[in-house]
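**Q** What follows is a predicted structure for the sequence shown.
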Amino acid sequence: MSRPALLLVAVAISACAGSQQSARTSELLFATPEAELARQYAPDLYARAESAWVHSGDSQGRKDEQAADDYRTESRLWLAGAVAEAERVQLDRRRAELQSEEERWAKQLARDQEASAAVARDISRHEANAIALREAERLAALTESTTMSAATLDAVLTRVRLNLALAEALGATDEQLLPLRERVDVIARKRPNSARTAEALLRDSEILIGQMRADWPEPRPGASTALVETASVTGFAADRLGSAVLIRSERFFGSNGQVSTATVRRFIGLLRAFPHGPVACQVAVPELGSRVWARRVAQLVERFGRMGDPERVSTSMVATESLGAGTVQCTFAAYREP
């Protein structure tokens, strides 16, 4: 039985008791925890119960027992109503608290799910990028006449798609992106086994990124990391120094001493992808007075001179035993981390 019902029973019992017993019962009712809650949560009804109780005392003082009993009954009824109202208010408040708690947890869950989805996207992107880097390195070692595996082709296509997404984020237009995307679709559908077609697509996607970067007054933070990564993909050893990025390759000259067209083409593509600042190249030779190596380096300089910005690259010879003869290392001075 609820507390309001108990109070109503008390009303009926008290109506049959004597006035002295009724007074004591009323005093006990106002001193209960339920009455205290009624005073807090239903003050209007509680005030009416108190007022009726005061009137009952006044009537008792005038020896008007009938009026006193009526006021006591009224007081108990108002108090019972106040207790019921207090319970309702408490239930409503608790319900509102629970609803607010549910909404808070729902929002937290949504945030957690969104964060988890973002982490999953980052993991997927990094995994795809790592696969592309690992597999595309195989392409860098291929010559124009060498076939490539299906796995290498898939890796190159993945890398190109990542490059196009980056170019779009950097501001490339649909007009710039559409031709490359169409080439991706054609190669993915026809799946040629010649490395040259896939290599050209990879290089052109890097060049598009370079066109977007060319609008920057200087390399942005993280550009040196991107340079190292891209150089590795295109077949160059790369090290990030404190003040620059160093690119190195032993493939600029073939076994017959001729300049490798494929390597020069990849290097020029790298220059276009990272268009800021001068690049200083050194060719390791057995001795500075070697006429053979002087002619070979002159041929390399002539090839570099065919690029759109020939003055950007300076080339010199260095006699060293730490690098194999014909090894070329180039310093990208503008790509330094703050």
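**A** Done, it's in. Residues are numbered from 1 along each chain as shown.

**Q** C-alpha from now on. contacts and neighbour counts both.
**A** Fine.

**Q** In a strand, Q329, correct?
**A** Yes: Q329 sits within a strand when classified using DSSP: H, G, I helix; E, B strand; the rest coil.

**Q** could you list every residue that touches R159?
**A** 129, 132-133, 136, 202 (Cα atoms under 8 Å, 6 or more residues apart in numbering).

**Q** what's the answer for L29, then?
**A** Taking Cα under 8 Å, 6+ apart as the contact definition, L29 lies against A35.

**Q** any idea whether the residue of the chain most remote from its centre is helix, strand or coil?
**A** Relative to the centre of the chain, and counting by Cα atoms, centre = their mean, the farthest-placed residue is K63 at 82.3 Å. Here K63 is recorded as coil under three-state DSSP.

**Q** do you know how far it is from Y71?
**A** K63 sits at a distance of 13 Å from Y71 (criterion: Cα to Cα, to the nearest Å).

**Q** ok, now V285?
**A** Distance check for V285 against Y71: by Cα to Cα, it reads 117 Å.

**Q** Over to A151?
**A** Taken as Cα to Cα, the spacing of A151 relative to Y71 amounts to 95 Å.

**Q** Count the neighbours of I247 for me.
**A** Residue neighbour count, defined by other Cα atoms under 10 Å, stands at 23 for I247.

**Q** next one: G277
**A** Considering only other Cα under 10 Å, G277 is surrounded by 15 other residues.

**Q** again with S316
**A** Residues near S316, counting by other Cα under 10 Å, number 14.

**Q** quick check, it in a strand?
**A** Yes: S316 sits within a strand when classified using three-state DSSP.

**Q** Distance check, the nearest residue to L142 once chain neighbours are set aside against E135.
**A** Of all residues not flanking L142 in the chain, A195 sits nearest, at 6.9 Å (Cα to Cα, 6 or more residues apart in numbering). In this structure, A195 lies at 13 Å from E135, with Cα to Cα as the measure.

**Q** cool, A5 as well?
**A** Noted for A5: a distance of 80 Å to E135, by Cα to Cα.

**Q** Settle it for me: which of these two has more neighbours?
**A** When A5 and E135 are compared on other Cα under 10 Å, the one with more neighbours turns out to be E135, at 21 against 14.

**Q** does the more buried one count as helix, strand or coil?
**A** Assignment for E135 (three-state DSSP): helix.

**Q** and if you look at C281?
**A** At C281, secondary structure determined by three-state DSSP is strand.

**Q** For burial, what's the neighbour tally of it?
**A** For C281, the count of nearby residues is 21 (other Cα under 10 Å).

**Q** Now do the contacts for the closest residue to it other than its chain neighbours.
**A** In space, C281 comes closest to C330 once its chain neighbours are excluded; the distance is 4.0 Å by Cα to Cα, 6+ apart. Counting by Cα under 8 Å, 6+ apart, C330 makes contact with 246-248, 279-282.

**Q** let's bring in a second model and compare:
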Amino acid sequence: MTWRAVLILWCVAGLACAAQQTPGTFDSFFASPAADLAREHAPDLYEQARTAWTAAEGAQRHKDGAAADDQRTEARLWLTAAVAEAERVQLDRRRAELQREEERWAKQLARDQQASAVVARDISRYEARAVALDEAERLSALSERPTLNDATLDAILTRVRLNLALAEALGASDEQLQPLRERAEVTARRRPHSAKAAEALLWKTEALIGQMRAQWPEPRPGASIELVETALATGFAADRMGSGVLIRSERFFTSNGNVSNATVKRFHGLLAAFPHGPVACQVAVPELPGRVWAHRVARLVERLRRMDDPGRVSTGMVVTRSLSAGAVQCTFAAYRGL
């Protein structure tokens, strides 16, 4: 049904009272906040009301009271419809604004939750690295004490089994693996308190991994990720950089300036497990030249050369504020971009 038909029905229903309506003026009829909203948000219906009111005024001037009343009634109906339409438009706009606001807050909530997840992962990664560092320090310092407890022995055996599984995946033969497996089983059964025996078993598995990797002419794809993960698990900080994999530690020197046996052993194990290419190390020092730090770095160089390939690692000093004095960072250049 069209607006015109509706208006005709309303007009017929209102004819009885139309004659009793006070004509009023244009200003009194259209000068209201509701009419202003109708003019702004429902201009078509508002113009219909104006047209009907103009026709009513014309009929009034021609002394046609009945026609004037009909036109005024039609004008009121059009204006009522215009006001209702304006209110609907406003409600729709407000609803759309609320929906956009809700979507904005939902996106903000999602960003906050994502940021919280990132922070939680960073905290977990930091805590895991701290645990790994403590465990690595404990395992690497075995030779510095004559005995070990059951918890440390279990940790060593877990590392040994993981290393043997990795060596097998890298192509180690049963002849290479079986003696180490048997030693691990005997160690688990007898629960020896000798730290040196457990340490020797652990380093033999690390050496076997490096032996298998050394058969490749160059590191395989993904080797840089393995290097980073292994370094983190053994207590070093590690990152993949454009120049290679960067390994960092502030524990190469003890608090009294001596070379840390535990850290050097961990680093030797890392070198053995990842045998490709040269490794360039830099020791952060407070100033150059410095006799104290020169002696300390010389002792570190001497310790790092106690390996099968003493020329693989080069060590120098660098003055930098980005690292604390005594911190060492080493670049495994052969693992660049893998």
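**A** It's in. Small disclaimer: the values here were computed from a predicted structure and weren't measured.

**Q** overall similarity of the pair, as a TM-score.
**A** For this chain pair, the superposition-based TM-score is 0.55 by TM-score structural alignment, normalised by the length of the first structure; 248 aligned residues with a Cα RMSD of 5.2 Å.

**Q** hmm, back to that, please report the distance of the residue nearest to C281 of the first structure from A238 of the first structure.
**A** From C330 of the first structure over to A238 of the first structure the distance is 10 Å, taken as Cα to Cα.

**Q** Identify the contacts common to the two.
**A** Taking Cα under 8 Å, 6+ apart as the criterion, C330 of the first structure and A238 both touch 246-248.

**Q** Of the residues you listed, which belong to helices?
**A** Taking DSSP state H as the definition of helices, those contribute nothing to them.

**Q** okay, these in CSV with distance to A42 of the first structure next?
**A** Shown next, in CSV, are the shared contacts of C330 and A238 of the first structure (distance: Cα to Cα, whole Å):
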residue, distance to A42 of the first structure
L246, 80
I247, 81
R248, 84
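
**Q** now the strands for the first structure?
**A** Secondary structure of the first structure (DSSP state E): strands located at 237-240, 245-249, 279-285, 313-319, 328-332.

**Q** Does anything pack onto the first one? Which helices or strands?
**A** Pointing back at strand 237-240 of the first structure there. In terms of contacts (3 or more Cα pairs under 8 Å, 6 or more residues apart in numbering; DSSP states H and E), strand 237-240 of the first structure is packed against helix 223-233, strand 245-249.

**Q** by contact count, what packs against the shortest one?
**A** The reference is to strand 245-249 of the first structure. Using 3+ Cα pairs under 8 Å, 6+ apart as the contact criterion, the elements in contact with strand 245-249 of the first structure are helix 223-233, strand 237-240, strand 328-332.

**Q** quick one, that strand and helix 223-233 angle?
**A** Angle between the axes of strand 245-249 of the first structure and helix 223-233 is 10 degrees (criterion: axes from the mean of the first three to the mean of the last three Cα atoms, to 10 degrees).

**Q** Show me the helices in the first structure, by range?
**A** For the first structure, the helices identified by DSSP H occupy 3-16, 19-30, 33-41, 43-61, 65-140, 150-169, 174-190, 195-213, 223-233, 261-273, 291-304, in order along the chain.

**Q** In CSV, list the ones you listed along with distance to M317 of the first structure.
**A** Shown next, in CSV, are those (distance: least, Cα to Cα, whole Å):
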stretch, distance to M317 of the first structure
helix 3-16, 100
helix 19-30, 104
helix 33-41, 92
helix 43-61, 97
helix 65-140, 25
helix 150-169, 34
helix 174-190, 38
helix 195-213, 28
helix 223-233, 22
helix 261-273, 17
helix 291-304, 8
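
**Q** Which residue in the second structure aligns with the residue farthest from the centre of the first structure?
**A** Aligned against the second structure by TM-score structural alignment, K63 of the first structure finds its counterpart in K63.

**Q** What distance do you get for that match to M307 of the second structure?
**A** In this structure, K63 of the second structure lies at 120 Å from M307 of the second structure, with Cα to Cα as the measure.

**Q** what does T73 of the second structure give?
**A** Distance from T73 of the second structure to M307 of the second structure, counting by Cα to Cα: 106 Å.

**Q** Looking at those two, which one has more neighbours?
**A** Each of T73 of the second structure and M307 had its neighbours counted (other Cα under 10 Å), and the higher figure belongs to T73 (27 against 14).

**Q** Thought A18 was touching the more buried one, still the case?
**A** Yes: because the distance of 7.0 Å satisfies Cα atoms under 8 Å, T73 of the second structure is recorded as touching A18.

**Q** from the chain's centre, how far out does stretch 77-94 of the second structure sit?
**A** Per Cα atoms, centre = their mean, to the nearest Å, the displacement of stretch 77-94 of the second structure from the mean C-alpha position of its chain is 48 Å.

**Q** so who does the spatially most central residue of the first structure touch?
**A** In the first structure, the C-alpha closest to the average C-alpha coordinate belongs to A118, at a distance of 4.9 Å (Cα atoms, centre = their mean). By Cα under 8 Å, 6+ apart, the contact list for A118 of the first structure is empty.

**Q** gap between it and W105 of the first structure?
**A** Computed with Cα to Cα, the distance linking A118 of the first structure and W105 of the first structure is 19 Å.

**Q** ditto for A31 of the first structure
**A** Taken as Cα to Cα, the span from A31 of the first structure to W105 of the first structure is 40 Å.

**Q** again, but for I247 of the first structure
**A** Between I247 of the first structure and W105 of the first structure the computed distance is 52 Å (Cα to Cα).

**Q** Kindly report the same for R138 of the first structure.
**A** Where W105 of the first structure is concerned, R138 of the first structure sits at a distance of 49 Å (Cα to Cα).

**Q** can you check A237 of the first structure too?
**A** Look at A237 of the first structure and W105 of the first structure: by Cα to Cα, they are 51 Å apart.

**Q** Same question for V186 of the first structure.
**A** 49 Å.

**Q** secondary structure element for the closest residue in space to T73 of the second structure that isn't next to it in sequence?
**A** The shortest distance from T73 of the second structure to any residue that is not its chain neighbour, by Cα to Cα, 6+ apart, is 6.5 Å, and that residue is C11. Element membership for C11 of the second structure (DSSP states H and E) is helix 3-13.

**Q** Hmm, N193 and L142 of the first structure touching each other?
**A** No: here L142 of the first structure does not reach N193: they are 11.7 Å apart, not a contact under Cα under 8 Å.
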